[in-house]
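**Student:** Compute the structure for the input listed below.
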Amino acid sequence: MAFCSLLCCGMTSNRREHRKKSSTTWRVFSLKELHSATNSFNYDNKLGEGGFGSVYWGQLWDGSQIAVKRLRVWSNKAETEFAVEVEILGRVRHKNLLTLRGYCAEGQERLIVYEYMPNLSLLSHLHGRHLAECVLDWGRRMSIAIGSAEGIAYLHHHATPHIIHRDIKASNVLLDSDFQARVADFGFAKLIPDGASHVTTKVKGTLGYLAPEYAMLGKASESCDVYSFGILLLELGSGKKPIEMRSPAVKQAITDWALPLARERRFGAIADPRLNGNYEEAELKRVVLVALICAQSKPEKRPTMLEVVDLLKGESKEKLSNLENDEMFRPEPTMSCQGVSGPDDNSDCITEETDSRVDVKQGTYSLPEAAAHIS
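**Tutor:** The predicted model follows:
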């Protein structure tokens, strides 16, 4: 309780500041209020379940809809992730970040209350329960790409102090009623002190999205989020998972598959077949090139998220031309082996296909997609 008390005190000034900027701000909910809103956390209200616990749909007395993340078991680790997420979400306000409605910390109950996202997660539309509906036309995909990029750019360049998300992936991009992107789940986020280029930390994240330098050395920086976003962009444009099985014994990273096609300028072969060719060729090419330049293994060569936003919007023809002529997209005369390991052909940190959240050093897993609405 002491930790949460410090959290409450530390966020008071943030709440005052945000009240000046927005009419919607977070507040402390009572456990009784959330019991009433969710019909006592009734099974019929459950939106999903993950390693942290469950997510429930609820409705407050004023008719507004909410999503409530309820930790299954209290522990020091769960308490820390709970406090980090509330602290981060209490600091930020951006149209492409999930809005914190409030939290509850009574006894050993830890609950986070969010704005309800009726179209669930990007993952649910690309690979999950909404796959067959195929409602993500090209216009919506471009909007999601740009919107999520703008949300991450805000964290990196405009939040004070700057914030590294550390778990950018399709299940953490939620979609509102208009299919606008909201980046979510800040339980792994890190604040970056002024002047620091990175922080060294225990490796957490999701296989297939982890930057090589982070997976191997624990060096977390804004550039790690850029790498993860590159994988997300390829996933969004192609409909493929970050890692797919080529045979029972061989797994292929999405960059291994896309890079040779990009070098051959076969961008149409990368497009999600469910689009049936209904996409803007110039925009598809931008998405693929930006994705691959983000997901290269050398962090110093990756763009910033501000540059990513500009490139995706296509506002500078010169920058786009420079990107297309980058050496990584030059056709190679020969290929010595199949399945390169990424844009720089030297990254083999991806070892297993899974949609699971992973603590790489400890090898522990949980399943966030069951709770894709929030986690």
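**Student:** okay, CA-based contacts and neighbour counts for the rest of this
**Tutor:** Will do.
**Student:** Burial check on the closest residue to residue 173 other than its chain neighbours, number of neighbours?
**Tutor:** Nearest non-adjacent residue to residue 173, counting by Cα to Cα, 6 or more residues apart in numbering: residue 183, 4.6 Å away. The tally of other residues near residue 183 (other Cα atoms under 10 Å) stands at 28.
**Student:** ok, now the one 10 residues further on?
**Tutor:** Other residues lying near residue 193 total 13 when counted by other Cα under 10 Å.
**Student:** how about this one, so we can line them up?
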Amino acid sequence: MPQGALSRHIFRWKSLNREPLSWPRRVSIALDVARGVEYLHTLAHQSFIHRDLKSANILLDDDFRAKVADFGLVKLAPDSHMSVATRLAGTFGYLAPEYAVTGKITTKVDVFSFGVVLMELLTGLVALDEQRHEEKRYLVEWFWQIKSNRETLIASIDPALDAKDDIYESIYIIAELAGHCTARDPNHRPEMGHAVNVLAQLVDKWKPHEDTDPYSEVNVGLPLPLMLRGWQQEEEVETQDFSGVSRDSEGSIPAKPSGFAESFTSADAR
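**Tutor:** Here you go, the predicted model:
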């Protein structure tokens, strides 16, 4: 994955002399990650919990398509909704609160971590930074305070984005998704399939194909019998094959002259 970890492009792009990630690219990366985690949780032959999902474990190829990486802490889940007791592992700042307190995990701990990654993509701030002012030290806690105020939210977006009005609505949608994913109660967090559906609508927007109107030359003012007669006449012309054999009014090829089939069969046999 030649472009390395996502964290380099969010937090260290200046020191590495790189261009900051554009908003469409960030949304596309988020969708790739959501699809990867959804696969682990529900689409693979068994359900797995990553346990260490973070921007440093998301790798990018030359086209900035993202892959979830580093499965050293992965845990097999007997059921996507059943909790599993395990020793505490992962990275502070991305750990779901119930995991840190009880040591029990479900797939919802990955959903929480994914929400933190969304916040990083939105703000350009790392999940936990002891050097930041106390109110911003823990990204999730601070983000929850600002996410509902649209003016404050836009003012807190990563300055490298130079956000304009045309992306505000998608910023609001992803901020809301990040909030749902990091809900304190794991039962209030969505499944990863929901995150995929939300993000896919922002990335895979269908656009109509700009074809010429096939009915532009049809005179819709004519009575229906006349229109049908005209179409039948056109069809009779179009159905004449290159040998000059035409079809009858019902679309069938007229019967061949006697001896035609016999001469064809004998010639074919030779």
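**Student:** overall similarity of the pair, as a TM-score.
**Tutor:** Their TM-score after superposition, calculated using TM-score structural alignment, normalised by the length of structure 2, is reported as 0.69; 198 aligned residues with a Cα RMSD of 1.9 Å.
**Student:** so who does the alignment partner in structure 2 of the residue nearest to residue 173 of structure 1 touch?
**Tutor:** In structure 2, the residue paired with residue 183 of structure 1 is residue 68, using TM-score structural alignment. Residues near residue 68 of structure 2 by Cα atoms under 8 Å, 6 or more residues apart in numbering: 33, 36-37, 53, 57-59.
**Student:** These in strands, which ones?
**Tutor:** Among the contacts of residue 68 of structure 2, the members found in strands (DSSP state E) are 58-59.
**Student:** Check the gap between residue 160 of structure 1 and residue 12 of structure 1 for me.
**Tutor:** Between residue 160 of structure 1 and residue 12 of structure 1 the distance is 16 Å, computed by Cα to Cα, to the nearest Å.
**Student:** Neighbour count: these two, which is higher?
**Tutor:** residue 160 (15 against 11).
**Student:** In three-state terms, label that one for me.
**Tutor:** coil (DSSP: H, G, I helix; E, B strand; the rest coil).
**Student:** Counterpart of residue 146 of structure 2 over in structure 1?
**Tutor:** So, by TM-score structural alignment, residue 146 of structure 2 is matched to residue 261.
**Student:** no, scratch that, I was asking about residue 89 of structure 2
**Tutor:** Match for residue 89 of structure 2 (TM-score structural alignment): residue 204.
**Student:** excluding its backbone neighbours, what's nearest that match?
**Tutor:** Excluding the flanking residues, the one nearest residue 204 of structure 1 by Cα to Cα, 6+ apart is residue 359, at 4.6 Å.
**Student:** Kindly provide the distance from the one you found to residue 161 of structure 1.
**Tutor:** Counting by Cα to Cα, the gap from residue 359 of structure 1 to residue 161 of structure 1 is 25 Å.
**Student:** returning to that earlier point: tell me, how many residues neighbour the match of residue 146 of structure 2?
**Tutor:** Other residues close to residue 261 of structure 1 by other Cα under 10 Å number 18.
**Student:** show me what contacts residue 117 of structure 1?
**Tutor:** Going by Cα under 8 Å, 6+ apart, residue 117 of structure 1 touches 67, 174-177, 373.
**Student:** Go again with 7 Å.
**Tutor:** Counting by Cα atoms under 7 Å, 6 or more residues apart in numbering, residue 117 of structure 1 makes contact with 174-177.
**Student:** Which one (most neighbours) among those?
**Tutor:** Neighbour-wise, the contacts of residue 117 of structure 1 (other Cα under 10 Å) top out at residue 174, 31 neighbours.
**Student:** That one corresponds to which position in structure 2?
**Tutor:** Matched to structure 2 by TM-score structural alignment, residue 174 of structure 1 sits across from residue 59.
**Student:** residues touching its match, list them.
**Tutor:** Contacts of residue 59 of structure 2 (Cα under 7 Å, 6+ apart): 1, 4-6, 66-69.
**Student:** Provide a PyMOL selection command restricted to the buried entries of these.
**Tutor:** In PyMOL syntax, the buried subset of the contacts of residue 59 of structure 2 is picked out as below (16 or more other Cα atoms under 10 Å):
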select buried, resi 4+5+6+66+67+68+69
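**Student:** Now render the contacts of residue 59 of structure 2 as JSON lines, adding distance to residue 112 of structure 2.
**Tutor:** JSON lines is the format used below for the contacts of residue 59 of structure 2 (distance: Cα to Cα, whole Å):
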{"residue": "1", "distance to residue 112 of structure 2": "25"}
{"residue": "4", "distance to residue 112 of structure 2": "23"}
{"residue": "5", "distance to residue 112 of structure 2": "20"}
{"residue": "6", "distance to residue 112 of structure 2": "18"}
{"residue": "66", "distance to residue 112 of structure 2": "19"}
{"residue": "67", "distance to residue 112 of structure 2": "18"}
{"residue": "68", "distance to residue 112 of structure 2": "15"}
{"residue": "69", "distance to residue 112 of structure 2": "17"}
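**Student:** So which of the contacts of residue 59 of structure 2 sit within helices?
**Tutor:** Per DSSP state H, helices hold the following members of the contacts of residue 59 of structure 2: residue 6.
**Student:** so which of the contacts of residue 59 of structure 2 comes closest to residue 139 of structure 2?
**Tutor:** Distance ranking of the contacts of residue 59 of structure 2 against residue 139 of structure 2, using Cα to Cα, places residue 6 first at 17.2 Å.
**Student:** Just tell me what that closest one corresponds to in structure 1.
**Tutor:** In structure 1, residue 6 of structure 2 lines up with residue 122, judged by TM-score structural alignment.
**Student:** roughly how far apart are its match and residue 170 of structure 1?
**Tutor:** Counting by Cα to Cα, the gap from residue 122 of structure 1 to residue 170 of structure 1 is 5 Å.
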